[in-house]
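Engineer: predicted model and sequence below, questions to follow.
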Amino acid sequence: MPVPVAVTSILTSMVTSSTVHTEALRRAPVTGTALQARKKRPFLLDLYSTSVGKKYAMAISGIAMMGFVLFHMIGNLKMYMGATALDHYAEFLRELLYPIVPKGVMLWILRGGLISMLFLHLHAAWSLTKLNRHARPVKYQGARDYQVAKFASRTMRWTGIIVLAYLVWHILDLTLGVVNATGTNGEFVTGEVYNNVVRSLDRPVVAAFYVVANILLGIHLFHGAWSIFQSLGWNNPRFNNWRRGFATAFATIIVVGNVSFPIAVIAGIVK
């Protein structure tokens, strides 16, 4: 018996509707998880989530801080030119982009950028340490070959911690004056950089601390300047001598310059 046309049409419509509905269920996410999975993170965050990205972050932040350390030391050499020269230099820094921005604002922006680089450097170092430990949870069973892993690289973590403590002290001492309130020449005075430096470094214990801290800073800088090229992928063996020479020269310049300040004050050359 032939099926009426109307019934055939209804059956066809039902089958088509069922097929479309099934296909929609197959394609549509049951929850929002599938939609979230399609969302991509910003490129820089995605890169930083990898070990390569963290090494790049350490290298770039390290370069920024190396630049600061170098120019900071060069500026402080004005101490040998007398109080007027050093105080004028400090005033110049406070007046950066003035009157476009109020006095001191640009200097604090630069300080904020430097602190951001510091935290990025610390976080990248901590994250890489965790990744390395996760990759090798079992310690080396035999003696390691320290011919390649020199003293500077093996003590990188500890010199970094001590340098961080030195940086905190340095800010409390010569930026905020919190620990620079006692001395034979009066109290800490904002803007009188020369007198503040001399008053602080005239204390033998503080001078010794600055000397030791800057030697450790030099060790940290030596390995940092050496490993920057490796972190960025520029580690061709043909350039190893050049890399070592650069790292040695940079660290030596910083140490000699910074260590000279407390020695000059204690020796009475700067007073």
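Structural biologist: That came in fine, so what should we check first?
Engineer: going forward, measure contacts between C-alpha atoms and count neighbours the same way
Structural biologist: Will do.
Engineer: count of residues packed around Asn241?
Structural biologist: For Asn241, the count of nearby residues is 10 (other C-alpha atoms under 10 Å).
Engineer: what's the answer for the one 4 residues further on, then?
Structural biologist: When neighbours are defined as other C-alpha under 10 Å, Gly245 has 14 of them.
Engineer: tell me which residues of whichever strand or helix holds Leu107 are tucked away?
Structural biologist: Assigning secondary structure by DSSP states H and E places Leu107 in helix 105-135. For helix 105-135, burial by neighbour count (16 or more other C-alpha atoms under 10 Å) applies to 106-107, 114, 117-118, 120-122, 124-125, 127-128.
Engineer: not including adjacent chain positions, what is the nearest residue to Leu93?
Structural biologist: Leu107 (6.4 Å; C-alpha to C-alpha, 6 or more residues apart in numbering).
Engineer: these two touch, right, the one you found and Arg94?
Structural biologist: Yes: using C-alpha atoms under 8 Å, Leu107 is in contact with Arg94, at 5.9 Å.
Engineer: which residues of the stretch 151-271 of the chain fall in helices?
Structural biologist: Along the stretch 151-271 of the chain, counting by DSSP state H, counting those that start in this stretch, helices occupy 151-154, 156-170, 193-201, 204-231, 240-266.
Engineer: put this next to the previous one:
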Amino acid sequence: MAVTGILLVLFLVAHMLGNLKVFTGETSFDHYAHWLREIGSPLLPPAGYLWLQRTVLLVAVLAHIGAATALALRARAARPVRYAHRKAVKGSYAARTMRWGGVIILLFVIYHILDLTTGHLNPQGDAGNPYGNVVADFAPERWYVTLFYTLAIVALGFHLRHGAFSAFRSLGQQTPKGERRARAAALVLAVALSAGYLVVPFAVLTGLVA
């Protein structure tokens, strides 16, 4: 679960950096989007790299969900009889909402693909104008899309905060000093990625990007 989580985080970082190119202007952003379809050419067919990336990500997501399910079943099997009285377990909000956060993120990913990848849910839906699709998607009159996007990214931030810390633990971090560093690093990662993803829709909503 830690390994697949790290793979997905690396994709999130790369995807966020690509999104931020929207601030460099329409021409630059569209050029970047089209360049992604040409990576590996002529060895790979048009959009071959993107389909390879999508396949790897799909396998990683399925493996991540499978690992989460296996851990949940293992925890339940370890205590088949419920406690008659169970003390409240101290933990962060992120830790207590990992499963629900994962479900929200999965639903958002499905919507996001139908919106900005296939264009079925995008008001413009023009594959040749990625910049225009982004602007049309987060236009002021579609504030509810920005709201949904924000809720999903906040859920992602909580998920990342606890997930990154857990990954550090799973991969060998055990000392108290290391735990403090892991918590700090997980928090910085979650905040940075959340801010990086949210700045684009709000820039469009406020007219900074148009």
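Structural biologist: Now that the structure is in, tell me what you want to look at. Note that this is a predicted model, so its numbers are computed, not measured.
Engineer: superposing both, give me the TM-score.
Structural biologist: Superposed pair, TM-score by TM-score structural alignment, normalised by the length of the second structure: 0.95. Supporting alignment: 208 aligned residues with a C-alpha RMSD of 1.1 Å.
Engineer: picking that back up, what do we get in the second structure for the residue nearest to Leu93 of the first structure?
Structural biologist: Here Leu107 of the first structure is matched to Leu50 in the second structure, going by TM-score structural alignment.
Engineer: now do Leu97 of the first structure
Structural biologist: Using TM-score structural alignment, Leu97 of the first structure lines up with Gly40 in the second structure.
Engineer: circling back: for the helix holding Leu107 of the first structure, packing partners?
Structural biologist: For helix 105-135 of the first structure, the packing partners by 3 or more C-alpha pairs under 8 Å, 6 or more residues apart in numbering; DSSP states H and E come out as helix 51-76, helix 83-94.
Engineer: quick revisit: didn't the match of Leu107 of the first structure look like it was pressed against His34?
Structural biologist: No: with contact defined as C-alpha under 8 Å, Leu50 of the second structure does not reach His34; the gap is 10.9 Å.
Engineer: counting neighbours, what do you get for Val81 of the second structure?
Structural biologist: Using other C-alpha under 10 Å, Val81 of the second structure has 8 neighbouring residues.
Engineer: and Val105 of the first structure, what does it touch?
Structural biologist: Residues in contact with Val105 of the first structure (C-alpha atoms under 8 Å, 6 or more residues apart in numbering) are Arg94.
Engineer: could you measure from it over to Pro99 of the first structure?
Structural biologist: 10 Å (C-alpha to C-alpha, to the nearest Å).
Engineer: and if you look at Pro204 of the first structure?
Structural biologist: Pro204 of the first structure is 41 Å from Pro99 of the first structure, by C-alpha to C-alpha.
Engineer: could you do Arg111 of the first structure as well?
Structural biologist: Taking C-alpha to C-alpha, one finds Arg111 of the first structure at 19 Å from Pro99 of the first structure.
Engineer: same check, this time on Pro262 of the first structure
Structural biologist: Counting by C-alpha to C-alpha - Pro262 of the first structure and Pro99 of the first structure are separated by 35 Å.
Engineer: ok, those two, which is more surrounded?
Structural biologist: Pro262 (24 against 8).
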